[in-house]
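J.: how would this look folded up:
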Amino acid sequence: MVYARMTLQLSVVLLLASVLLVLYHFGFVFNNDCINESCSQFARCCPNLVGNFHPDLRVISIEEMATRFYWVREGGLYSSTPSDVSSGTTRVAILIPFRKREEHLQILLNNLHPFLYRQQLDYTVYVVEQVDEKPFNKGKLYNIGYKEAKKNNHTCYVFHDVDLIPENDHNLYGCVRSPMHLSRAINKYNYRLPDDKLIGGVSAWRTEEFERVNGWSNLFWFWGGEDDDMSYRIMANRLPIYRFRNSVARYLMLKHSQSTINTARKRILKDSHIRYKFDGLSSLVYIPPDIQQSPLYTRILVKL
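T.: From the prediction side, this is the model:
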């Protein structure tokens, strides 16, 4: 009787394991909650973390912020360690695609710099600004920003929508895992994740995984599609998506008018799982951008 029960339990375990292997083989993305050990260890190193906080939604001038954020060097750079001992330090690039959203950018910078400083990260903020009159192309801006930031030897890249403001500084921006979907819980969706496959909003990547999926697609103009395309790239490469729990990965979305929708996005998405191999970083061609050092960020001016 005992033998039969053990045999049955073993069969159930093997069946569940087989199901999980099949799901993984076909590229289903698992909602991997990031282990809490990383958070607690990080918190011990950074005693100034406060957890949940209310974002400051005031629009404050760049000049005033530059005075208040005394730790930020020209170009939006902060290093918590001396240059001669930082070879093993995670160096984070924050990449913000941008065009004509000055108030949102000021609100984000006003919250983001103190947030990153409390985490004691070595970081640089890059604002990748499309300065021509062509339709907006977030994916291509991200790819260009990545290529330019990589020249500065970053080890972690955070792709960050300008209208998402973090609400909990335990949401670590240092590539604890990769790919890491940081904006799991947004107020617009009642702080719940609508779909386990989502990667849009704010995500953190190490070089290896980002280049494995060939970066973002360059084909999505106007609004919509590039985030879904990235989800398919992740599935095609059988990568998990890691996340912190809802109470940590919290964001406030700033209100704005709806951008022109990409009506071709569904058609383009049909072959994402194949097209990713030749659409992305490998196919990226762009005019060398004008790069300017501002008090709170490095400005990458792009003409597509």
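J.: contacts and neighbour counts: CA atoms only from here.
T.: Fine.
J.: Report how many residues lie close to R44.
T.: Residues near R44, counting by other C-alpha atoms under 10 Å, number 10.
J.: which SS class is it?
T.: Secondary structure, DSSP: H, G, I helix; E, B strand; the rest coil: R44 is helix.
J.: Please report the distance of it from S38.
T.: When distance is defined by C-alpha to C-alpha, to the nearest Å, R44 is 10 Å away from S38.
J.: Give me the neighbour count for S11.
T.: Other residues near S11 come to 12 when the count uses other C-alpha under 10 Å.
J.: List the buried residues of the helix or strand containing it.
T.: Taking DSSP states H and E as the criterion, S11 maps to helix 2-25. Neighbour-count burial for helix 2-25, with 16 or more other C-alpha atoms under 10 Å as criterion, is recorded at Y24.
J.: could you measure L23 against I241, distance?
T.: Here the distance between L23 and I241 works out to 14 Å (C-alpha to C-alpha).
J.: now A43
T.: Distance, A43 to I241, using C-alpha to C-alpha: 23 Å.
J.: same thing with R212?
T.: Taking C-alpha to C-alpha, one finds R212 at 14 Å from I241.
J.: Looking at these two, which is more packed in?
T.: Neighbour comparison, R212 and I241: the larger count goes to I241, with 25 against 15 (by other C-alpha under 10 Å).
J.: shouldn't that one be in contact with W205?
T.: No. Between I241 and W205 there is no contact under C-alpha atoms under 8 Å: 10.5 Å.
J.: Would you do the same for the sequence below? I want to compare the two.
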Amino acid sequence: MTRRPDRKGTVPFGDYQTWFRVTGTLDGTRPPLVIAHGGPGSTHDYLRSLADLAEHGHPVVHYDQLGNGGSTHLPGRGPDFWTPGLLQAELENLLTQLGIANDYVLLGHSWGGLLAAAHAATRPPGLRGLIIANSPASYELWREGIAGLRAALPPEVEATLRRHEAAATTDSAEYARAVRVFDNRHVCRVDPLPHDFVATLMEIQNDPTVYFTMNGPSEFYVNGTLRDHSVVDCLPAIAVPTLVLSGRHDEATPIAVRPFAELIPGARWEIFEESSHVPHLEEPQQFSQVLLEFLAGVNSGHKTGVSVQ
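T.: You can find the predicted model right below:
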């Protein structure tokens, strides 16, 4: 069972509220691990198991990005509102409000990896390390890689997907069934789906505003505001130890992940052979081991005695 949080609540973000939970104690002994979830439009739930890292002395901060989960929902806002800059500003505000902006490690999963990379490229002085998990460096590369994965689907499945995408009927039950064939191969290969993963899916269904606006109707049909978004150009500016993670069967294909490994100075790329998009659920023990080894390296250079208010 995942460790329960020691603290949870909300912090103000302008006129809105960002929900968070902290597992462990923010006492400055070790930099907390702040986790940015994917989507956009997802929630922290599917990453909740990472709270168990607190058992090894690493405080863990989860949060729900604006428009999702426990944070303020804004179903009436359109594409002009839901921008990467908004969610980057929210992350920076969260760090400040929690008093950890001077000492933290950042993990971004999927979309959260682009968010984390853009943040790291500004060279915030308190960032000690960066983990980019199962993320594309650009959505152009994401689509290019996924085209190959779709081509390997059963012909009747791909035909169904294309028919509904052409007809703009991606809200149909038939389209959803075809999407699940892809998801079972390249998003989460655990059967049955883990409870935390299902919890996130239910949250997206309850309010798909952010997901549909920024991403689109499915993981591989990206026609939202992120269609041309990229962080490739800013990657060489990242100047902290960086770990890049992906799965052998990942929808974030090597062509989409490779810029992180090649352009971030000193980055290390770890591939989980039995995983797709959520190795923390598919190979949890190995995933934890890899993270703990990376965090140990970050901690070895950590200046003890730093006060975190």
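J.: TM-score, when you put one on top of the other?
T.: Both chains were compared after superposition, and using TM-score structural alignment, normalised by the length of structure 1 their TM-score is 0.34; 137 aligned residues with a C-alpha RMSD of 4.5 Å.
J.: Let me know the next secondary structure element after the helix or strand N143 of structure 1 falls within.
T.: Counting by DSSP H and E, the element that carries N143 of structure 1 is helix 138-150. Scanning forward in sequence from helix 138-150 of structure 1 by DSSP H and E, the next helix or strand is strand 156-160.
J.: now for that following strand, which elements pack on it?
T.: With contacts defined as 3 or more C-alpha pairs under 8 Å, 6 or more residues apart in numbering; DSSP states H and E, the packing partners of strand 156-160 of structure 1 are strand 91-98, strand 202-205.
J.: Between those, which one is closest to M235 of structure 1.
T.: Among those, the nearest to M235 of structure 1 by C-alpha to C-alpha is strand 202-205 (15.2 Å).
J.: what helices or strands is the closest one leaning on?
T.: Counting contacts by 3+ C-alpha pairs under 8 Å, 6+ apart, strand 202-205 of structure 1 is packed against strand 156-160, strand 180-181.
J.: can I get the ones you listed in JSON lines with distance to Q106 of structure 1 and mean neighbour count?
T.: Compiled in JSON lines, those are given as follows (distance: least, C-alpha to C-alpha, whole Å; neighbours: other C-alpha atoms under 10 Å):
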{"stretch": "strand 156-160", "distance to Q106 of structure 1": "14", "mean neighbour count": "25"}
{"stretch": "strand 180-181", "distance to Q106 of structure 1": "23", "mean neighbour count": "26"}
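J.: Near E211 of structure 1, how many other residues are there?
T.: Here the count is done by other C-alpha under 10 Å, and E211 of structure 1 has 14 residues near it.
J.: for E92 of structure 2, that is, sorry about that
T.: Residues contacting E92 of structure 2 under the criterion other C-alpha under 10 Å number 14.
J.: With the one 4 residues further on instead?
T.: Using other C-alpha under 10 Å, T96 of structure 2 has 13 neighbouring residues.
J.: any idea how far it lies from A199 of structure 2?
T.: As judged by C-alpha to C-alpha, T96 of structure 2 and A199 of structure 2 stand 28 Å apart.
J.: L127 is in contact with V298 of structure 2, correct?
T.: No. With the criterion set as C-alpha under 8 Å, V298 of structure 2 and L127 do not qualify as a contacting pair; they are 10.4 Å apart.
J.: one step back: dump the helices and strands packed on strand 202-205 of structure 1 to TSV, plus distance to R299 of structure 1.
T.: Formatted as TSV, these follow (distance: least, C-alpha to C-alpha, whole Å):
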stretch	distance to R299 of structure 1
strand 156-160	15
strand 180-181	25
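J.: between the ones you listed, which gets nearest to R265 of structure 1?
T.: Each of these was checked against R265 of structure 1 via C-alpha to C-alpha, and the shortest separation belongs to strand 156-160, namely 20.5 Å.
J.: Quick check: next helix or strand after the closest one?
T.: Towards the C-terminus, the helix or strand next in line after strand 156-160 of structure 1, according to DSSP H and E, is strand 164-166.
J.: part of a helix, is V244 of structure 2?
T.: No. For V244 of structure 2, which was evaluated using three-state DSSP, the result is strand, with no helix membership.
J.: How many neighbouring residues does it have?
T.: When neighbours are counted by other C-alpha under 10 Å, V244 of structure 2 registers 23.
J.: Starting from L130 of structure 2, give me the distance back to it.
T.: 8 Å.
J.: next one: Q88 of structure 2
T.: Taken as C-alpha to C-alpha, the spacing of Q88 of structure 2 relative to L130 of structure 2 amounts to 15 Å.
J.: May I ask you to name the longest helix in structure 2?
T.: The residue-count maximum for a helix in structure 2 (DSSP state H) belongs to helix 284-300.
J.: Counting by contacts, list what that helix packs against.
T.: Packed against helix 284-300 of structure 2, as judged by 3+ C-alpha pairs under 8 Å, 6+ apart, are the following elements: helix 279-282.
J.: what's the helix it packs on packed up against?
T.: Judged by 3+ C-alpha pairs under 8 Å, 6+ apart, the packing partners of helix 279-282 of structure 2 are helix 284-300.
J.: and the helix it packs on, which residues are buried?
T.: Buried residues in helix 284-300 of structure 2, defined by neighbour count with 16+ other C-alpha under 10 Å: 287-288, 291, 294-295, 298-299.
J.: Ignoring the adjacent residues along the chain, who's closest to G145 of structure 1?
T.: The spatially closest residue to G145 of structure 1, leaving aside those adjacent along the chain, is V128, at 6.0 Å (C-alpha to C-alpha, 6 or more residues apart in numbering).
J.: That neighbour contacts Q292, correct?
T.: No. Counting by C-alpha under 8 Å, Q292 is not a contact partner of V128 of structure 1; they are 10.8 Å apart.
J.: Identify the contacts common to those two.
T.: A shared contact of V128 of structure 1 and Q292, defined by C-alpha atoms under 8 Å, 6 or more residues apart in numbering, is any residue touching both; here these are 299-301.
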